[in-house]
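In: Mind looking at a prediction? Sequence and model below.
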Amino acid sequence: MSQLGFRITHQYGLSETFGPSVYCAWKKEWDSLPPESKARLHARQGVRYIALENLEVVNTKTMQPVPPDGKTIGEIVMRGNVVMKGYLKNPKANEEAFANGWFHSGDLAVKHEDG
């Protein structure tokens, strides 16, 4: 795509959180990196959408953030004004989705040292 002049921005989000929640904010200094390094960086997100109060990758048993080691897998949880209020007429789904004061995406991720 870059050979055709397109710059793709990788994002992650859900309809329950009003679309994009985090995205890859490309840094100008990455332009000079080899293609393999660029591809690795393009595949990551890390900049939180400004209207989202908080987004974290947590251990599902402890609800504590996973270490930023790029290896430890946790669940993506979110909260803020752009997170939906709940599923219509589905209290069981709401109870599960909003456990511990966070919206549980059900999606798995890792955290990297640089975000």
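Out: Structure's in. What do you need? Residues are numbered from 1 along each chain as shown.
In: C-alpha only now, for contacts and for neighbours.
Out: Noted.
In: Quick check, residue 106 in contact with residue 74.
Out: No: counting by Cα atoms under 8 Å, residue 106 stays clear of residue 74, with 9.6 Å between them.
In: measure residue 92 to residue 35 for me?
Out: 47 Å (Cα to Cα, to the nearest Å).
In: got it, and residue 13?
Out: Residue 13 is 26 Å from residue 35, by Cα to Cα.
In: Over to residue 103?
Out: If you go by Cα to Cα, the gap between residue 103 and residue 35 works out to 36 Å.
In: for residue 108, same thing?
Out: Distance, residue 108 to residue 35, by Cα to Cα: 26 Å.
In: what's the host helix or strand of residue 107 packed up against?
Out: Following DSSP states H and E, one finds residue 107 within strand 103-109. Contact analysis of strand 103-109 by 3 or more Cα pairs under 8 Å, 6 or more residues apart in numbering; DSSP states H and E lists strand 74-79, helix 91-97 as its packing neighbours.
In: out of those, which comes closest to residue 19?
Out: Nearest to residue 19, of all these, is strand 74-79, at 12.5 Å by Cα to Cα.
In: and the closest one, what does it pack onto?
Out: Using 3+ Cα pairs under 8 Å, 6+ apart, strand 74-79 is in contact with strand 54-58, strand 103-109.
In: Check it against this one:
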Amino acid sequence: MFEPYDEKIMCTVGSSGVGIILISPEGFVVEYALRFGFQASNNEVEYEALLAGIRLPHALKVDSLVHSDSQLVVNHVLGDYEAKDERMAQHLQLVKTSASKSNNFTICQIPRDQNT
């Protein structure tokens, strides 16, 4: 089993899309970009980034450590906040389903200025 990747998620400015950077313990870097064909709120983009950040390492059969600067999304996933909005609740359910299939999924919040 591989060591967890240090995965950083960042949102692009001015469009619906995200960038994901996977960094192996040895320093190997994989950059991955997604552009969405639909309008999305900031929180929906954060959830879509999280879903991609779970699915990509799973497809590569490696552990997943996700860093996100979204306090709302991280606390939804950790169960500290309730997802009251229907769309956020749907995204949260997708994340939980994907995370349950992942190898050692871990999520933590980082300050926005560290998510570059």
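Out: Structure received. Keep in mind that this is a model prediction, so the values were computed, not measured.
In: Mind checking the TM-score on these two?
Out: Once the chains are laid over each other, their TM-score by TM-score structural alignment, normalised by the length of the first structure reads 0.32; 59 aligned residues with a Cα RMSD of 3.9 Å.
In: picking up where we left off before, compare the helices and strands packed on strand 74-79 of the first structure and report which one is nearest to residue 41 of the first structure.
Out: Using Cα to Cα, the nearest of those to residue 41 of the first structure is strand 103-109, at 15.1 Å.
In: Buried ones in that closest one, by neighbour count?
Out: For strand 103-109 of the first structure, the neighbour count (16 or more other Cα atoms under 10 Å) marks 103, 104, 105, 109 as buried.
In: From those, pick the one nearest residue 42 of the first structure.
Out: Closest to residue 42 of the first structure, out of all of these and judged by Cα to Cα, is residue 109, at 15.5 Å.
In: who's in contact with the closest one?
Out: 57, 73, 74, 75, 76 (Cα atoms under 8 Å, 6 or more residues apart in numbering).
In: would TSV of those residues with distance to residue 23 of the first structure and neighbour count be doable?
Out: Compiled in TSV, the contacts of residue 109 of the first structure are given as follows (distance: Cα to Cα, whole Å; neighbours: other Cα atoms under 10 Å):
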residue	distance to residue 23 of the first structure	neighbour count
57	15	23
73	19	17
74	18	23
75	17	20
76	14	21
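In: want to throw these into TSV with distance to residue 97 of the first structure?
Out: TSV is the format used below for the contacts of residue 109 of the first structure (distance: Cα to Cα, whole Å):
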residue	distance to residue 97 of the first structure
57	15
73	19
74	15
75	12
76	12
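In: Between all of those, which two are separated the most?
Out: 73 and 76, at 9.6 Å, using Cα to Cα across the contacts of residue 109 of the first structure.
In: Mind listing the shared neighbours of the two?
Out: 108, 109.
In: Can you get me a residue count around residue 92 of the first structure?
Out: Neighbourhood size, residue 92 of the first structure [other Cα atoms under 10 Å]: 9.
In: Oh, that last question was meant for residue 20 of the first structure, not what I typed.
Out: 15.
In: For residue 105 of the first structure, see how far away it is.
Out: From residue 20 of the first structure to residue 105 of the first structure the distance is 13 Å (Cα to Cα).
In: Could you do residue 74 of the first structure as well?
Out: 11 Å.
In: what's the answer for residue 47 of the first structure, then?
Out: Residue 47 of the first structure is 17 Å from residue 105 of the first structure, by Cα to Cα.
In: just residue 11 of the first structure next, same as before
Out: 15 Å.
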